[in-house]
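Engineer: following is a predicted model, sequence given first.
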Amino acid sequence: METLQHALSEINILSISVRLGMALLFGGLLGLERVKKKRPAGFRTYMLVCMGAALTMITNQYVFEKWGLSGDPVRMGAQVISGIGFLGAGTIIVTGRNQVKGLTTAAALWASACVGLAIGIGFYSGAIIAYIYIFIAMTALHSVTHKVAAKSKVINVYVEFTNMSSVSDFFDFAKANHLQVAEIDIIKPKIKTDTQVITLLTIKAPAKIEHAKFLSLLSSAEGVRHIEEL
């Protein structure tokens, strides 16, 4: 056992194969979860990021063991951490309704790179534990977040009104139902439509309420042509 551990900690064909194989496996499994949710960065992207990070650390270790150079032995790994930000930024988009999407995918890519770095330097236990926690955060905790958000006091909605006076009437409607319009953003439609006013609203209720009921109540206000939760 000790011989195997020693072999996997050194730079040789066995350790390189195991490390890159683990990186491909862990990165691919994280990527599959994103594929199921139709996210921009998926299976192959995660595999390549994780394996590339692992290879960087293997190369880093090889250079210092082969040439015996002095200095920071994890310098190349530091560049992966900063460089992955550019790839992560490419997965973050702002929709036409000012929704920011892709933050979880970007964070997962960064975390996948960190797992790859741990595998690349031979820190197997840290990589395995980190992978398990990341996978739990991306899968099991997704439903928890959804359940909590679905019954919160605050709701962000996209609302189309027939005219500007309808917006004023909506404020009166909200006040009559003990609701507070915390934020309002009036946006100009990119394409001309019959809709006169398009808004993004943040509305607070006095107590926790299921958002399906919340939306049903808001849609009953006069002058509301279309409403949906953001």
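Structural biologist: Great, that's in hand.
Engineer: drop to CA atoms for contacts and neighbour counts, all remaining ones
Structural biologist: OK.
Engineer: and the closest residue to Gly223 other than its chain neighbours, how many neighbours?
Structural biologist: Distances taken as CA to CA, 6 or more residues apart in numbering put Ser166 closest to Gly223, at 5.0 Å, once the chain neighbours are dropped. Applying other CA atoms under 10 Å, we find 18 residues neighbouring Ser166.
Engineer: so which other helices or strands are in contact with the strand or helix carrying Ser166?
Structural biologist: Secondary structure assignment for Ser166, by DSSP states H and E: helix 164-176. Other helices and strands packing on helix 164-176, by 3 or more CA pairs under 8 Å, 6 or more residues apart in numbering; DSSP states H and E, are strand 180-187.
Engineer: off-centre distance for whatever helix or strand comes next after the strand it packs on?
Structural biologist: Along the chain past strand 180-187, the next helix or strand (assigned with DSSP H and E) turns out to be strand 197-204. Put simply, strand 197-204 sits 24 Å off its chain's centre (CA atoms, centre = their mean, to the nearest Å).
Engineer: quick check: buried residues in strand 197-204?
Structural biologist: Under the neighbour-count criterion of 16 or more other CA atoms under 10 Å, strand 197-204 has Val197, Ile198, Thr199, Leu200, Leu201, Thr202, Ile203, Lys204 buried.
Engineer: below is structure B, check it against A:
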Amino acid sequence: MGEWEMLLRLVLSGVLGALIGFERRSHSKQAGLRTHFVVAVGSALIMLVSKYGFWDLVGMNSVSLDPSRVAAQVVSGVGFLGAGTIIVEHQFVRGLTTAAGLWATAGIGIAIGAGMYIPGVGATVLIVIGLEIFNKLQKNEVYSIGRANLSEEGINSALDILKNSKMKISNIQVNRHHNKSNKDLEVRITFKVYTRNQNEIKDMMVNLLKIPYVRDVNIE
């Protein structure tokens, strides 16, 4: 295969990866257009080298080639890159979809590098359309993470406010820890708030702060 066709495959792979990256970027995710573009082009390049870079060794005695071995390492190697986009904070996980997108982008790059144009383009279209559809279906599921620091006496009052709130609140977690400065026992309540109404969030923060035992409330 000519080197110009190889270059065409790299360009096509980069364009397809950039499409997925643009969708992620439009939703303010950690890995955006540039990251997906580089992953796609790099994967396609590795696949080209794996498939065509060792033809001068074919036919030599005691030499056997397995083009799939190098490509297989791309799939596992991208896993480390995807792990960097996953954020675990107080048992809440973010970035899984972006990590999966990077992994899929690597697969698209491998497909285009191998000359499988239709599967590569088809996968890109399915991923972009699927992400957009599911984003719209889950637009009402946008949530904020709330944290309230308080003393142990205020746990029941704070939980009552969260339980009786008109907003959807889930994943309520209560963690006890000792204050490093005075070694007193403190409590942190962490929760998810599902709403787009900022006034509702402000009202709940005010209600929590009315509890004498609550030191501070943060919702982001």
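Structural biologist: It's in. Keep in mind it's a predicted model, so treat the numbers as computed, not measured.
Engineer: identify, from the buried residues of strand 197-204 of structure 1, the entry nearest to Tyr158 of structure 1.
Structural biologist: Leu200 (4.8 Å; CA to CA).
Engineer: could you verify my assumption that the closest one touches Lys188?
Structural biologist: No: proximity of Leu200 of structure 1 to Lys188 does not meet the contact threshold set by CA atoms under 8 Å, at 11.1 Å.
Engineer: where along structure 2 do the strands fall?
Structural biologist: Listed in chain order, the strands found in structure 2 under DSSP state E are 87-89, 92-94, 143-151, 168-178, 185-194, 214-219.
Engineer: so which of those strands is nearest Ala18 of structure 2?
Structural biologist: Ranking the strands of structure 2 by distance to Ala18 of structure 2, with CA to CA as the measure, places strand 92-94 first at 21.5 Å.
Engineer: Ala106 of structure 2: how many residues sit nearby?
Structural biologist: Ala106 of structure 2 sits with 30 neighbouring residues when counted by other CA under 10 Å.
Engineer: now swap in the one 5 residues further on and tell me
Structural biologist: Burial measure for Ala111 of structure 2: 24 neighbouring residues, criterion other CA under 10 Å.
Engineer: surely it touches Pro119?
Structural biologist: Yes: in this structure, Ala111 of structure 2 is within contact of Pro119 by CA under 8 Å, at 7.1 Å.
Engineer: leaving out chain neighbours, which residue sits closest to Val142 of structure 2?
Structural biologist: Of all residues apart from its sequence neighbours, Tyr194 sits closest to Val142 of structure 2 (CA to CA, 6+ apart), at 5.8 Å.
Engineer: trace Phe37 of structure 2 over to structure 1, please.
Structural biologist: Following TM-score structural alignment, the counterpart assigned to Phe37 of structure 2 within structure 1 is Met47.
Engineer: verify the stated contact: its match with Leu25.
Structural biologist: Yes: between Met47 of structure 1 and Leu25 there is a contact under CA under 8 Å: 7.2 Å.
Engineer: so which of the two has more stuff around it?
Structural biologist: Neighbour tally, Met47 of structure 1 and Leu25, criterion other CA under 10 Å: the higher count belongs to Met47, 27 against 16.
Engineer: so what's the more buried one up against?
Structural biologist: When the contact criterion is CA atoms under 8 Å, 6 or more residues apart in numbering, the partners of Met47 of structure 1 are Ala23, Leu24, Leu25, Phe26, Gly27, Gly28, Gly31.
Engineer: check the gap between the residue nearest to it when sequence neighbours are not counted and Gly21 of structure 1 for me.
Structural biologist: Setting aside the residues directly before and after it, Met47 of structure 1 is nearest to Gly27 in space (CA to CA, 6+ apart), at 4.3 Å. As defined by CA to CA, to the nearest Å, Gly27 of structure 1 lies at a distance of 10 Å from Gly21 of structure 1.
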